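Trainee: Sequence and predicted structure, then a few things I'm wondering about:
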Amino acid sequence: MYKNLTITSLLGALTIILGAFGAHALKKQLSVEAMQSFETAVRYQMYHVLVLLVINLYDGFSEKMKRTLTLLFTAGILFFSGSIYLINLFGVSAKSIWFITPLGGLLFIMGWSLLFYKFLKISLQK
């Protein structure tokens, strides 16, 4: 559990750092469209950091389930938000990594679907 919470805390801190960096250092360097894309990456990262925090503090999941959900959401953050950061911060061509962002979105969907399934299963048992 603490390993997952450590990862979550690190991702949370990085979210704040990247958000502040975007708001202050990138505002004049990026186009409005690129800035909106960057902000979307930061926002999705924070949403999923919060979900990771709840998942890993929830006593109703086994450690295996917590690890699986942590893996899905963390990989989703790395692929979805990470690819957008690469494009906007390092000038990586979106055409060269076009498949990575949607793959991150798919990992988010898989995580949320598994979360739905587990909560549905729990609610039907009660």
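Mentor: That came in fine, so what should we check first?

Trainee: Could you use CA atoms for every contact and neighbour count after this?
Mentor: OK.

Trainee: Going along the chain, name the helices of this structure.
Mentor: 2-21, 32-57, 63-76, 82-90, 100-125 (DSSP state H).

Trainee: Pull the contacting residues for the residue nearest the centre of the chain.
Mentor: Centre of the chain computed as the mean C-alpha position; nearest residue by C-alpha atoms, centre = their mean is residue 77, 2.9 Å away. Contacts here follow C-alpha atoms under 8 Å, 6 or more residues apart in numbering; on that basis residue 77 touches 44-45, 48, 104, 108.

Trainee: Would you check how far apart it and residue 5 are?
Mentor: As judged by C-alpha to C-alpha, to the nearest Å, residue 77 and residue 5 stand 15 Å apart.

Trainee: Now do stretch 52-67: distance to the chain's middle.
Mentor: Chain-centre distance of stretch 52-67: 16 Å, with C-alpha atoms, centre = their mean, to the nearest Å.

Trainee: ok, structure two:
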Amino acid sequence: MLVGLAGASAVLLGAFGAHALKHVLDTTQHELWRTAVQYHFWHALALAVAVVSRAGKARRLAMWSFALGIVMFSGSLYALALGAPRWVGIVTPFGGVAFILGWVALGVGLKTASRSV
């Protein structure tokens, strides 16, 4: 369910930015939106990999880190693109750290799982 929601929302928000916001956002805002969608999409795919992996205990950490990263990183960029106050940008690096933690957890889990096969 979480993977489907992450992927579908990436597509919806990408289309929304490309069509409905095309003439509303300035160049900087549009770039923020595009970056948010790209990271959202890639990490929805990473979330799917984590869900189907045999990464043991690290799997759960990877899944929730990717989900939290999507909300914090991409969510803060979406908000900034739509005119949220600049202080919202404080959240963005924490989302980036969540993404990094997710990748590390997934890598460690997959490495450990490959040894047990």
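Mentor: Structure's in. What do you need? These figures come from a predicted structure and were not determined experimentally.

Trainee: what's the TM-score for these two chains?
Mentor: Comparison of the two superposed chains (TM-score structural alignment, normalised by the length of the second structure) gives a TM-score of 0.89, and 117 aligned residues with a C-alpha RMSD of 1.7 Å.

Trainee: Reformat the contacts of residue 77 of the first structure into CSV and put distance to residue 85 of the first structure and neighbour count next to each item.
Mentor: Shown next, in CSV, are those (distance: C-alpha to C-alpha, whole Å; neighbours: other C-alpha atoms under 10 Å):
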residue, distance to residue 85 of the first structure, neighbour count
44, 12, 17
45, 11, 25
48, 16, 22
104, 13, 23
108, 17, 23
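
Trainee: So which of the residues you listed is the closest to residue 65 of the first structure?
Mentor: Among the contacts of residue 77 of the first structure, residue 108 lies closest to residue 65 of the first structure (C-alpha to C-alpha), at 15.2 Å.

Trainee: The closest one maps to what in the second structure?
Mentor: Aligned by TM-score structural alignment, residue 108 of the first structure pairs with residue 99 of the second structure.

Trainee: correct me, but residue 56 of the first structure touches residue 68?
Mentor: No - Residue 56 of the first structure is beyond contact range of residue 68, at 10.8 Å (criterion: C-alpha atoms under 8 Å).

Trainee: which one of those two has more residues nearby?
Mentor: residue 56 (24 against 14; other C-alpha atoms under 10 Å).

Trainee: And the alignment partner in the second structure of the more buried one, how far from residue 93 of the second structure?
Mentor: Correspondence of residue 56 of the first structure to the second structure, assessed by TM-score structural alignment: residue 51. Applying C-alpha to C-alpha, the value for residue 51 of the second structure to residue 93 of the second structure is 24 Å.

Trainee: for residue 14 of the second structure, same thing?
Mentor: Residue 14 of the second structure is 21 Å from residue 93 of the second structure, by C-alpha to C-alpha.

Trainee: what about the counterpart of residue 97 of the first structure in the second structure, how many neighbours?
Mentor: For residue 97 of the first structure, the aligned residue in the second structure is residue 88 (criterion: TM-score structural alignment). By other C-alpha under 10 Å, the residues close to residue 88 of the second structure number 15.

Trainee: Residue 88 of the second structure contacts residue 80, doesn't it?
Mentor: Yes - here residue 88 of the second structure lies in contact with residue 80, judged by C-alpha under 8 Å, at a distance of 6.9 Å.

Trainee: And residue 29 of the second structure, what's its match in the first structure?
Mentor: Match for residue 29 of the second structure (TM-score structural alignment): residue 34.

Trainee: What residues does its match make contact with?
Mentor: By C-alpha under 8 Å, 6+ apart, the neighbours of residue 34 of the first structure are residue 88.

Trainee: Give me the distance between it and residue 107 of the first structure.
Mentor: For residue 34 of the first structure, the distance to residue 107 of the first structure - C-alpha to C-alpha - is 23 Å.
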